[in-house]
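>>> I'll drop the sequence and a predicted model, then ask my questions.
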Amino acid sequence: MTLRVAVVGAGPAGIYAADILTKSEVDVSVDLFERLPAPFGLVRYGVAPDHPRIKEIIKALQRVLAKPEVRFIGNVDYGTDIKLEELREFYDAVIFSTGAMADRDLRIPGEDLKRSYGAADFVSWYDSHPDVPQTWDFGNGTHAAVIGVGNVALDVARVLAKTADEMLVTDIPEQVYAGLKSKKITDVHVFARRGPAYAKFSPMELRELNHSPNVEVIVHPEGFEVDDHSMEHIAKHKTHKLVLDILANWVGRDIEGKPHRIHLHFMEAPTEILGEDGEVVGLRTERTELVGDGSVRGTGEFTDWPVQSVYRAVGYASSPLLGLPFDERDLVIPNEGGRVLGLDGDHVPNTFVTGWVKRGPVGLIGHTKSDAAETVGHVLETTSETAPSREAADVDAFLRDRGIDFVTIEHWEQIDATEIALGEAQDRLRVKLPTREDMLGARES
């Protein structure tokens, strides 16, 4: 008998899990449920539009969706349209790969001020996520702060600093271009509480920060400190050494006088977002010093930076899922190697997780492959055929009876073709359909 598996979340983690399942020696069928009308998750809605190289991953993911053993079922919201006990009627195992799309808090005063933003919200806007507002309030400020030293912080800083016309070659739709055109930002300040040896940028992402003809990258020498522990750290981590070398080459270099600037500040820990009349007017940081073990401590020396907006890029957080336990400290579904653990510490039968909802938002997209392999190994070891209704038609009938307007792979191909055609008309590779209604309307009857 065919092992039937539901995967909830059709981003890279879920699609990799489906791929590994179909390559196993077990006869399987996999249905990928996705709450959006489009697959690919983070690659489509979390990667900056001016990174088409990373989006090449979509081609590999698309090949998995084309497999006869895999079905894409989009525009279905887990917890609202279908619940865990209902999935168990049709599937022998359920894998959750819902990712992490919420912002982690800094937990400093002023986070709730106007124009204090989470990076995830900004990324969703410029990536035209269909479930977020179509406008963005940049205000009239000329200086913005970005808090964080990961690739998302770099993406946010780069999009804030670049001109709208530079972004027009990407897949952004008209309202994102208009929003970027409206911003007055000339200077973006990126803050890290530790030294440059511990920055989590990838070398390629960091180098690309310096490619814009309109943006100058300035690494400030204050706080650019490297101690013995820092040297031991980079000796063990090749990418961190490459990043440190790039940054060191930029310290003190000649200023070219480009119209926009990205400032990188190390050893500055944000302590408060300053406000006036409910709006951001500054960011207060405390100078830190290296302790010698990789950590830092405050020095009591504070600086107020006159910025008019703050973007917090300190990590993504997963959200709780109906019917599953949730670890409020680590913001993941509690699990052992991908097997979901109940409140009693026992395995929840035939229920699994993979990707960021399993291990937190760490690692690059490609790292989810090995993560999915671990989870799928447990699926194949511990699962037997238990679902009473075993036909794909049963699932479709259930959704139609619920009045759910679900999207098939054929529908997605029509949406995809529409976006490509919109791009060709403007000499671009693609222009995204920005709203759910636009996407659903692109389907042929």
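Alright, I've got the coordinates. Just so it is clear, the model here is predicted, and its values are computed rather than measured. Residues are numbered from 1 along each chain as shown.
>>> from here on, contacts and neighbour counts on C-alpha atoms
Fine.
>>> Need the residue closest to the centroid of this protein.
With distances taken as CA atoms, centre = their mean, the residue of the chain nearest its centroid is Gly46 (4.1 Å).
>>> Need the nearest residue in space to it, chain neighbours excluded.
Across the structure, with CA to CA, 6 or more residues apart in numbering as the measure, the residue nearest Gly46 apart from its sequence neighbours is Val123 (6.2 Å).
>>> count of residues packed around the one you found?
Using other CA atoms under 10 Å, the number of residues around Val123 comes to 21.
>>> Can you show me the helices along the stretch 251-400 of the chain?
Taking DSSP state H, counting those that start in this stretch to define them, one finds helices in the stretch 251-400 of the chain at 356-359, 368-382, 392-401.
>>> One more to weigh against that first structure:
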Amino acid sequence: MGAGPAGIYAADILDKSDADVTIDLFERMPAPFGLIRYGVAPDHPRIKGIVTALHKVLDKPNIRLLGNVDYGTDLKLDDLRQFYDAVIFSTGAMADRALDIPGIDLDGSYGAADFVSWYDGHPDVPRTWPLNATSVAVLGVGNVALDVARILAKTADELLSTDIPDNVYQGLKASPVTDVHVFGRRGPAQAKFTPLELRELDHSPNVEVIVYPEDIEFDEGSIAALRASKQIDMVVKTLQEWAIRDQGDRPKRLHLHFLHSPCEIVGEDGKVTGLRTERTELTGDGNVRGTGEFHVWDVQAVYRAVGYLSSHLPEIPFDHTTGTVPNQAGRVLDIDEEQVPGVYVTGWIKRGPVGLIGHTKGDAAETIASLLADAGNLTAPAVEDPDAILGFLTERGVPFTTWEGWGKLDAHEKALGVPHGRERVKVVERDEMTRISRS
């Protein structure tokens, strides 16, 4: 269940094994590729290039895509057990992790995941986004925080060469934002973004990236992290260079703040009017403590990018604290820590939303190894005909899509881009995606 990178990698590894197997990949969206299509910023074509490798997997004869099928609505676990020896859940994480500070529910306080879904043209979110702030705060210093900050700060015309839908272009074009402030509560050596993601901030001719010298502080834990990781060292060197350079005169500004812990979203008449942070100091081990020094920033919108969270799947055990399915090497465990027969997990629903897309391969390999080790003890499905599931979905009135259907939608989106010199223009509406795929 789930045709993003995690599910596709698992299918590929299983297909390459010695097992005599056919694989159906179910996907809630009418189109495959999950996070690549609906979680990666549109100005990241390098990452979107991973689709080429995933495409080759879905081209394999033993792997079948069944899209526009929602687990828990269109079918349940007992339904799947009728047709399959085993079920792997790879449903990812698309919700925002909560941040418990005063004012978090004010109008103008948003989750980064919701904003990402909007600018990536997710069919299940509204077509409009309230872009009326001139100054914006982004909480968090991971790659998603930088994506959100970059999309907010760039001009819409800079994104016109990407696959953004027209409604997103029009929304960003009307945005009055001039300043985007990114806040991290720890120091520069504890930032979670990658060197490449950081350097990309400075590529826009319209966005001035500003780092403050007083935020460049290190303790023993920071120095140890620098010595242990080439990536962290590269991030810090870039930040140090930016902190001492002269500011330019680009029309928009993206401010990177470290050692500022958000403690309250300030509001008036139910709307965001500011962000209150506490200055922190490093404690020697890379952690921080508050100093009692506070600052209120004049912002009219706040985006929290403090992590993704997976959603609870019907009939499947779930740890609401970690946002994962309890498992041992991918084998799903019940409340008594006993294995749930024939049910497995991989990807973020298994390990939490950590690591880059490449880390998903090793994760999938572990899960498939567990499944293959259990193969002799799996209960055979009641229905052996591999095409029976198609009749079941049709009888249920589920307008499922296929890999061949994706080829039609893919060609349609590319054709939409041709008159504008763009690789593609993404179709947003679910009904339209389904209609084109099933035509």
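Looks like it arrived, so ask away. Just so it is clear, the structure is predicted and the values come from calculations on it, not from any experiment.
>>> My guess is the residue nearest to Gly46 of structure 1 contacts Pro49. True?
No - counting by CA atoms under 8 Å, no contact exists between Val123 of structure 1 and Pro49, whose distance comes to 9.6 Å.
>>> quick one: the alignment partner in structure 2 of His347 of structure 1 and Gly39 of structure 2, what's the gap?
Across the two structures, His347 of structure 1 finds its equivalent in Gln339 of structure 2, going by TM-score structural alignment. Counting by CA to CA, to the nearest Å, the gap from Gln339 of structure 2 to Gly39 of structure 2 is 32 Å.
>>> just Val354 of structure 2 next, same as before
Taking CA to CA as the measure, Val354 of structure 2 falls 14 Å from Gly39 of structure 2.
>>> Could you do Leu66 of structure 2 as well?
Summarising the geometry, the distance separating Leu66 of structure 2 from Gly39 of structure 2, computed by CA to CA, is 21 Å.
>>> so the host helix or strand of Ala417 of structure 1 matches what in structure 2?
Taking DSSP states H and E as the definition, one finds Ala417 of structure 1 inside helix 409-425. Using TM-score structural alignment, helix 409-425 of structure 1 lines up with residues 403-419 of structure 2.
>>> any residues touching that stretch, and which ones?
With CA atoms under 8 Å, 6 or more residues apart in numbering as the contact definition, stretch 403-419 of structure 2 has outside contacts at 30-32, 58-59, 64-66, 422-427, 433, 436-439.
>>> So the residue nearest to Gly46 of structure 1 belongs to a strand, correct?
No - when classified by DSSP: H, G, I helix; E, B strand; the rest coil, Val123 of structure 1 is found to be helix rather than part of a strand.
>>> could you list every residue that touches it?
Val123 of structure 1 neighbours (CA under 8 Å, 6+ apart): 45-48, 156.
>>> Just the ones of those residues in helices?
45, 156 (DSSP state H).
>>> Are any of the contacts of stretch 403-419 of structure 2 buried, and if so which?
With neighbours counted using 16 or more other CA atoms under 10 Å, these contain these buried positions: 30-32, 58, 64-66, 422, 424-427, 433, 436-438.
>>> ok, those vs Val182 of structure 2, which is closest?
Lys426 (28.8 Å; CA to CA).
>>> ok, now how distant is the equivalent of Gly221 of structure 2 over in structure 1 from Tyr117 of structure 1?
In structure 1, the residue paired with Gly221 of structure 2 according to TM-score structural alignment is His229. His229 of structure 1 sits at a distance of 34 Å from Tyr117 of structure 1 (criterion: CA to CA).
>>> Spit out the contact partners of the equivalent of Tyr71 of structure 2 over in structure 1.
Using TM-score structural alignment as the criterion, the counterpart of Tyr71 of structure 2 in structure 1 is Tyr78. The contact partners of Tyr78 of structure 1, taken as CA under 8 Å, 6+ apart, are 8, 35.
>>> Now do the helices in the stretch 101-250 of structure 1.
119-126, 151-161, 164-167, 174-182, 203-208, 228-236, 238-250.
>>> and the fourth one with helix 119-126, angle?
Here helix 174-182 of structure 1 runs at an angle of 120 degrees relative to helix 119-126 (axes from the mean of the first three to the mean of the last three CA atoms, to 10 degrees).
>>> how about helix 174-182 of structure 1, aligned to which bit of structure 2?
Residues 166-174 of structure 2 are where helix 174-182 of structure 1 lands when matched by TM-score structural alignment.
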